[in-house]
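[1] Test case, fold it:
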Amino acid sequence: MDFKNTLISKLNDKTSLIGVVGMGYVGLPIALRFAEVGIKALGFDVDPVKIDKLNQKQSYIEHISAQKIAKMIEADLFSATGDFKRLADCDVVIIAVPTPLTDKKEPDLKYVVATAETIQKFIRPGQAISLESTTYPGTTKEHLLSRFERADMKVGENYFLIYSPEREDPGNPDFSIHQIPKVVGGITPSCQDVGEAIYGCILDRVVKVTSPEVAELTKVFENIFRCVNIALVNELKMLTDRMGIDVWEVIKASSTKPFGFMPFFPGPGLGGHCIPIDPYYLSWKAKEYDFSTRFIELAGEVNTSVPYWVVQKLSEALNKQKKCMNGSKIMLLGVAYKKNVDDMRESPALVLTKLLLKAGAEVCYHDPYIPVLPHTREFQLDMTSVPLTPENLTKMDAVLIVTDHDNVDYQLVVNHSALVVDTRNALDRLNEKSKNIVKA
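    Here you go, the predicted model:
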């Protein structure tokens, strides 16, 4: 049987079933995109709460509407399940599970491995498996190919294995999922052809590369590029603070150069699932080749130090008002890792809260997108968002702007706060020169 062309034909005539493992910020959008173009998608997750919400036509991700989910369910093009036996029914299985770090900042592939072991039980001839989780070069071969190969399963002949890194940017209105080019690397040329067919059904452009390793490194490199440049501008922020120069004005002026410059912006630390994590995946893998990624590791050190520097700046600003950090009431304004999203993954707000509590401060927060701080592996902070009112602001010794959401009344904040420490240049829009504003 010609498994490759049979699968490609099913994709082209929209009779295939796509299974997506992991209904998070990556998996849910890709599943819904297949459904949008008329290809049935089945979402898998180990979290029964997510499964129940999806099947009840509810959304738990800010930028994905419940109406969109409802439309796909009512058209019988999308549903969610925790029954992994149904993987056997799928023609394509896309893996979109987390790839965090261990406490020692080493790759933690337990979710990828657990998913691969589950797929191994149900894999059948004619299927394609695509890993989208960000990881180090070699993962697809080391952890998937090694598990799927058996006497009746030959990669590139009767099943197909692909790596195609996710490129999600939550909250970015300029790019819909279908507009973002997709890099695809297959184990064999036949796998490559199948990968192109899978993603060609839903995206405007597929970029083929010669191997999964190239695709794996492409994703890591994209985020290392951002990590290193953010570290550079964060270090520059700390230097210009000592020099009495506004780094934001420097960046704005530099951005007028029409060539050879790309603006990056400082902040309170790195956040999101990718940039704080991905560089360590490559640094760890590099040790296998007796190679030290000094530049990457230095960038990580600089970015890790930023929350500590912000707390120091806040403490100095309080001292100037003859106040001590110990016992001060501090409101964090915005706790999502970036503006206008409900995503808390690796948010610097978590580290800042931990540091402030350790220093003896009383901490609360306001974030219109995060009503309750979710528990993470490292942080279990039982906090809920407080209303942004004149009464609450006047009770604070300082407000620390961590995330510059657009739907916040910053004039209200300045008018009713004794001290505002701005890590995002959020108050620049007000053109305020008040003595109670400090940039950090």
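[2] Every contact and neighbour count from this point should use C-alpha atoms.
    Fine.
[3] Now for residue 3, how many residues are close by?
    Look at residue 3: counted by other C-alpha atoms under 10 Å, it has 17 neighbours.
[4] likewise residue 217?
    Neighbours around residue 217, by other C-alpha under 10 Å: 18.
[5] can you check residue 170 too?
    Neighbour tally, residue 170, other C-alpha under 10 Å: 20.
[6] again, but for residue 159
    26.
[7] which residue packs closest to the residue nearest in space to the middle of the chain, ignoring adjacent ones?
    Nearest residue to the geometric centre of the chain (C-alpha atoms, centre = their mean): residue 273, 3.6 Å. Among residues not flanking residue 273 along the chain, residue 345 sits closest, at 5.6 Å (C-alpha to C-alpha, 6 or more residues apart in numbering).
[8] and for comparison, fold this next one:
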Amino acid sequence: MPADLAVIGLGHLGLPLAQAAVAAGVSTLGYKTGPEGGSLTPAELRRMLSGGFRPTTDPVELGRVRTAVICAPTPPGPDGAHDLAQVASAARTLAAHLRPHTTVILESAVHPGTTDDFLRPLLEEGSGLRAGRDFHLAYSPSRVDPGNRDFTPANTPKIIGGLTPACTESAAAFYGRLTDKVVRARGPREAETVQLLETNYRHVNIALVNEMAVLCHDLGVDLWDVIRCAETKPFGFQAFRPGPGVGGHGIPQDLTGRAPRSLRMVELAQQVNNHMPQYVIRRAAALLNEHGKSARAARVLLLGVTYKADLADQQGTPAHEIALRLMELGASVSYHDPLVPAWNVLGHPVPRADSLYEAAADADLTILLQPHRTYDLQGLSVKAQLLLDTRGATPTGAAHRL
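    From the prediction side, this is the model:
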């Protein structure tokens, strides 16, 4: 049965897009590009299936749709840049069945120039068709914020950059069925650079506030109170909060080797953010020492090992490095996370605490990494012998904050 839309790649980008399309009444099929996992719950997936969503493993079906959106993952490669292997695989599969007049859109996170210089040749060579003449080609940066209930695909503006004006309009017509507002970029390179700017903006501002956290601790200043006051400014300021590291799927890009010059601020931001797990360990060791205990043989409980609160996704979570460094110091590490039934660090299983409060009372140090909403932080602060809050989520004075 033909569908209007094929979503190629059913991971953290593809599944939310497919969900939005099904909700908008668009007949949608999904095609996996590899071992992917998204943030949708089993109940949400069941609703999608009952709404007409159809997963498929048959690439022939990709040639029966009006619109194909490539959402293949682009994880960091050995050099830290986006690995385009799954995008290439998706492009070749689609090209073998591509029909004239199809609209092809790339949503995967990529560096500027990828749609025209990398994706376009693969599609043209594999199909014998020409982009901009025989089929439409465009880029649209994904703006998925997993777990955000305030901003959904329907009320988040969509950026479109097509190879030609006709390509832009065709892609805009599709996204106009899903969202309230479509914004047209000058072309695919501009649209790709929107994704670059938005991702780097997040990482640079997190780095700034992470540096402020270290500085304020050294000065004896309550950073969390500073942020509370600063965010009352109605212009020129957006509040970011520090943490034990930066996780998620958005990779900061300084474009070293891919542009005439690199983004030095982004490179520095990466250094700052990559240092935060080590800073957490330093603070943990200092707290234990202040209370007459050594990190060696200390019982340390980690709370929330996902990259974001209330999500099961562990992509890039700083919890892995923190657990590893604690183990290297000789600490006995356990964890609790309502969304993660089993957890491994470098192939070694980490013991899971069954009873949260008993585990916190027994641990020499409890480190809050993600404040899942199921956690009673007030009660936890009472039970824990020593609590380090890396997110500023506990009541004031209830814990040692980062």
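[9] before we move on, the earlier item: what does the residue nearest to residue 273 of structure 1 align to in structure 2?
    Superposed on structure 2 with TM-score structural alignment, residue 345 of structure 1 falls opposite residue 315.
[10] try residue 298 of structure 1
    By TM-score structural alignment, residue 298 of structure 1 lines up with residue 268.
[11] still on that earlier bit, the residue nearest to the centre of structure 1 -> structure 2?
    Residue 273 of structure 1 maps onto residue 249 in structure 2, by TM-score structural alignment.
[12] show me the residues around that match that make contact.
    75, 315, 316 (C-alpha atoms under 8 Å, 6 or more residues apart in numbering).
[13] ok, now with 10 Å
    Shown in contact with residue 249 of structure 2 (C-alpha atoms under 10 Å, 6 or more residues apart in numbering): 12-13, 73-76, 109, 199, 307, 313-317.
[14] Residue 336 of structure 1 maps to what in structure 2?
    Using TM-score structural alignment, residue 336 of structure 1 sits opposite residue 306 in structure 2.
[15] can you tell me how far the residue lying closest to that match once chain neighbours are set aside sits from residue 150 of structure 2?
    Leaving aside its sequence neighbours, residue 306 of structure 2 sits nearest to residue 314 (C-alpha to C-alpha, 6+ apart; 4.4 Å). Per C-alpha to C-alpha, to the nearest Å, residue 314 of structure 2 is found 22 Å from residue 150 of structure 2.
[16] who's more crowded, the two?
    Ranked by neighbour count (other C-alpha under 10 Å), residue 314 of structure 2 and residue 150 place residue 314 first, with 18 against 8.
[17] Help me confirm that that one comes into contact with residue 342.
    No: the pair residue 314 of structure 2 / residue 342 is not scored as a contact, 11.8 Å apart, by C-alpha atoms under 10 Å.
[18] Confirm the residue nearest to residue 273 of structure 1 sits in a helix?
    No: under DSSP: H, G, I helix; E, B strand; the rest coil, residue 345 of structure 1 sits outside any helix and is assigned coil.
[19] what sits against residue 230 of structure 1?
    Counting by C-alpha under 10 Å, 6+ apart, residue 230 of structure 1 has contacts 224, 236, 263-267, 269-270, 275, 299-300, 302-303.
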